[in-house]
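Undergrad: Sharing a model that was predicted from the sequence below.
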Amino acid sequence: MDVKQWITTQAQALGFADCGFLSVHHPLFAQQMQQLQLWLDKGYEGQLQFMHNNHHLRANPAELVEGAKTIISVRMDYLTQAPTPRAVTDNDLPNQGIIARYARGRDYHKTMRGRLKQLALKIESMLPEWQHLNIGSEQDFVFRPFSDSAPIFERPIADAAGLGWTGKHTLLINKQAGSFFVLGELFISLELPDDAPVTEHCGSCSACIDICPTQAIIAPYELNASACISYLTIEHDGTIDLKYRRAIGNRVFGCDDCQLICPWNRYANITPVEDFAPRNNLDKSSLLDLWQWQEADFMKNTQGSPLRRTGYVNFLRNIAIGLGNAPASQEVIEQLQSKLGVHSEMLDEHINWALSEQAEK
């Protein structure tokens, strides 16, 4: 327990809000495999084909890192500014291109893995002092950091390790910190005792289910990812179904609505990690500003940013939908027309949809 407390203190000094510990042989993994298969059988994964792969590694994380005994699960707060409690204020800015709050700064995956490596090296430096504890510290030290970068049950591990409970929107919620945080894992070869899960505190609240613009939260704790705006604007490649376009509104990368409305986020913390600070005005850019980015601008302005994931043409597709949903404007119509026939038939189809929405208004 002293070793765990020492590691937690070091983790917090590196900018992690908290960490929990779980054995690589925990029974959780077999249970999660059953739930994953049921979810896949319903077709909720959309184009997320990777969810069908490497099931043996998801079920047996010990095979992912040979010699690993314990998973250290960490969370890192990412808000740089406190949102208005229980208010989806993004809807009040119809001409602004809304980017999910985690994605406005540097790509957190790099930050997370870099700091987890630093944590591992700090642990390694203490091994001589822990040799009498019978936790494997006399063996060669093995470690590997992860952040959304391998077939790992990330959120269920954090849940089982006591970092929070799984909310009805399927994100992790922490009683002292809400849900505006990202997760990572450090696999290590030391054998440390498991932490215990915490009690869930959603009660009868259904705010996240009720607010979801596309009704992607089918039931409590059940998400149809293929209908979620985060999936549609980030992961989905190509044409976005007509039935979702008005609901997407002005969100051009991700969606925070289910978190913004959650009463627990009145306790959300401001991050001490500078990498989350918004870059290139991504917290306050208009749709038209973003629409005027050429591909070279996109590549320059998204260097080291999660926004790269969409690719330039899909990014324009998302902005075209936002412009179609924006208030009627002759300038918007002219700007939309300026990119017709320039990139792809898929983009043209979204531009034409946006033009018809503008004309109707």
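TA: That came through, no problem. All of these numbers come straight from a predicted model, not from anything done at the bench. Numbers count the residues shown, from 1 in each chain.

Undergrad: C-alpha from now on. contacts and neighbour counts both.
TA: Will do.

Undergrad: helices or strands up against the host helix or strand of Asn314?
TA: Following DSSP states H and E, one finds Asn314 within helix 312-325. For helix 312-325, the packing partners by 3 or more C-alpha pairs under 8 Å, 6 or more residues apart in numbering; DSSP states H and E come out as helix 242-248, strand 251-253, helix 287-291, helix 330-338, helix 345-360.

Undergrad: Repeat the analysis, applying 7 Å as the threshold.
TA: If you count contacts as 3 or more C-alpha pairs under 7 Å, 6 or more residues apart in numbering; DSSP states H and E, helix 312-325 packs onto strand 251-253, helix 287-291, helix 345-360.

Undergrad: Deepest in the core, which of the ones you listed is it.
TA: Stretch with highest mean neighbour count among the helices and strands packed on helix 312-325: strand 251-253 (a mean of 27; mean count of other C-alpha atoms under 10 Å).

Undergrad: name the helices or strands packed onto the helix or strand following that strand?
TA: Elements were assigned by DSSP H and E; along the chain past strand 251-253, the next helix or strand is helix 257-260. With contacts taken as 3+ C-alpha pairs under 7 Å, 6+ apart, helix 257-260 sits against helix 207-211.

Undergrad: Can you give me the buried ones in the helix it packs on?
TA: 207-209, 211 (16 or more other C-alpha atoms under 10 Å).

Undergrad: do the same with stretch 286-304
TA: Buried, per 16+ other C-alpha under 10 Å, within stretch 286-304: 286-288, 290-291, 298-299, 301-302.

Undergrad: what's the span of it from first residue to last?
TA: 21 Å (C-alpha to C-alpha, to the nearest Å).

Undergrad: can you give me how far it is from the chain middle?
TA: 22 Å (C-alpha atoms, centre = their mean, to the nearest Å).

Undergrad: second one coming, line it up with the first:
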Amino acid sequence: MAEDILKAARERALRLGFAAFRVTAPERVPDAGARLRQAIADGHHATMDWLPETADRRSDPRALWPEVRSVVMLGFNYGPETDPLALLERKDRASISVYSRNRDYHDILKGRLKEVAGLIARDTGAEVKVFVDTAPVMEKPLAASAGLGWQGKHTNLVSRDYGSWLFLGAVFSAADLPLDEPERDHCGSCRACLDICPTKAFPAPYRLDARRCISYLTIEHDGPIPHEFRKAMGNRIYGCDDCLAVCPWNKFAEVAAEQKLRARADLEAPDIADLLALNETAFRVRFCGSPVKRIGRDRFIRNVLIAAGNSAMEELAEQVRQHLADPSPMVRGAAVWALARLGGPDRIEDLAGRLPPDEKDEGVRDEWRRVTGRESADEIG
């Protein structure tokens, strides 16, 4: 009976576009909490304070919902059509992480998960709850214990069928459902994901220090990008795919499923010059429905200015210069750095001559000091 219920649910999930459907038990992730607490103790969560605040509930699904007896884990293939690493060489273009090149995946998956969950609830008579990365659920350890894949050395899930390109969703059920076998680790001696990281964000295999991760810096971090990481960011303006894209298991992703999330054409390789021109309204229109919208215009333009500074395209200098008067100190500071990067000593001297005498933000003043060696407009005069 339970097998028939799962068969029907799995068939519905596949018709809805899911690539993987497997079942685990909530008690199958006994080490996940300890690993999370160690990462928090080491400060690897950076400013993501919700991680320590929800650590106990994340550590065990039963702490989040005591009635859960089974966890159905589903995967949705979002593998890219082209190699995202190739875009890093196109300095006039900006790189947006593959997962963000379409509608917000939370919106895409939530309704489909609810449909699958509703079928399970109807046929079992047991309550269900649906989660898509918006609650304190450790989806990756649960997915590994269900057999969707294993957590690779880059800490993300790796599948033998879909590589590193799976969105994960969970259906918690109060029913006892037949369990699938977990997947073992197939990384072996490979360390491609660790070696390619431009900011050396992996202190050891299977451990990620968010403070050094470009995905964290461009999305979660509020304020100036630390100087030590700006050049390494290159043209990455929202997230970073390097450790995912280099995984050798990705070679199976293209043939494993017919349905996948496809990129919006205007987000595959956007022009940096076009992005620099976005005001608040234009930003909201351009990224309507996209997860990029959630970081806000100021963080976004900060990231684009870093990409402009790394582009070596002097023709961007005038657009960058306009952001020296931006209302946001975060944007003004990034503009100072970028403009200095786009020229030699003459450009820096010209930049120094434009220091606003009424600049009060200490962070912005520090950017001026770093590129000009001067404290104020009075010193320049």
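TA: That came in fine, so what should we check first? Model, not experiment: these values are computed from the prediction.

Undergrad: and Asp241 of the first structure, what pairs with it in the second structure?
TA: Counting by TM-score structural alignment, Asp241 of the first structure corresponds to Pro226 in the second structure.

Undergrad: picking up where we left off before, of the buried residues of helix 207-211 of the first structure, just say which sits nearest to Leu171 of the first structure.
TA: Cys208 (10.5 Å; C-alpha to C-alpha).

Undergrad: Does that closest one touch His169 like I think?
TA: Yes: between Cys208 of the first structure and His169 a contact is recorded at 6.2 Å, counting by C-alpha atoms under 7 Å.

Undergrad: what sits in contact with each of those two?
TA: When contacts are counted by C-alpha atoms under 7 Å, 6 or more residues apart in numbering, Cys208 of the first structure and His169 are jointly contacted by Cys258.

Undergrad: ok, now how distant is the corresponding residue of the first structure for Leu194 of the second structure from Phe29 of the first structure?
TA: Alignment note: Leu194 of the second structure maps to Ile209 in the first structure; criterion TM-score structural alignment. Per C-alpha to C-alpha, Ile209 of the first structure is found 27 Å from Phe29 of the first structure.

Undergrad: Show me which of the buried residues of helix 207-211 of the first structure is closest to Ser147 of the first structure.
TA: Nearest to Ser147 of the first structure among those, with distances taken as C-alpha to C-alpha, is Cys208, at 25.3 Å.

Undergrad: For the closest one, list the residues it contacts.
TA: Neighbours of Cys208 of the first structure in contact, by C-alpha under 7 Å, 6+ apart: 169, 258, 261-262.

Undergrad: Format those residues as TSV; extra columns: distance to Gln37 of the first structure.
TA: Putting those into TSV (distance: C-alpha to C-alpha, whole Å) gives the following:
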residue	distance to Gln37 of the first structure
His169	19
Cys258	25
Ile261	30
Cys262	28
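
Undergrad: Aligned to Pro136 of the second structure, what sits in the first structure?
TA: By TM-score structural alignment, Pro136 of the second structure lines up with Pro151.

Undergrad: what's the closest non-adjacent residue to that match?
TA: Counting by C-alpha to C-alpha, 6 or more residues apart in numbering, Arg58 is the residue found nearest to Pro151 of the first structure once chain neighbours are left out, at 5.5 Å.

Undergrad: Wait, a helix at the one you found?
TA: Yes: counting by DSSP: H, G, I helix; E, B strand; the rest coil, one finds Arg58 of the first structure located in a helix.

Undergrad: Contact partners for it?
TA: 29, 151-153.

Undergrad: Out of these, which are shared with the second structure?
TA: Here is what carries over to the second structure from these, by both residues aligned by TM-score structural alignment, their matches' C-alpha atoms under 7 Å: 151-153.

Undergrad: Which of those fall within strands?
TA: Of the positions in those, not one sits in strands, assigned by DSSP state E.

Undergrad: Highest neighbour count among the residues you listed?
TA: Highest neighbour count within these, by other C-alpha atoms under 10 Å: Ile152, with 21 neighbours.
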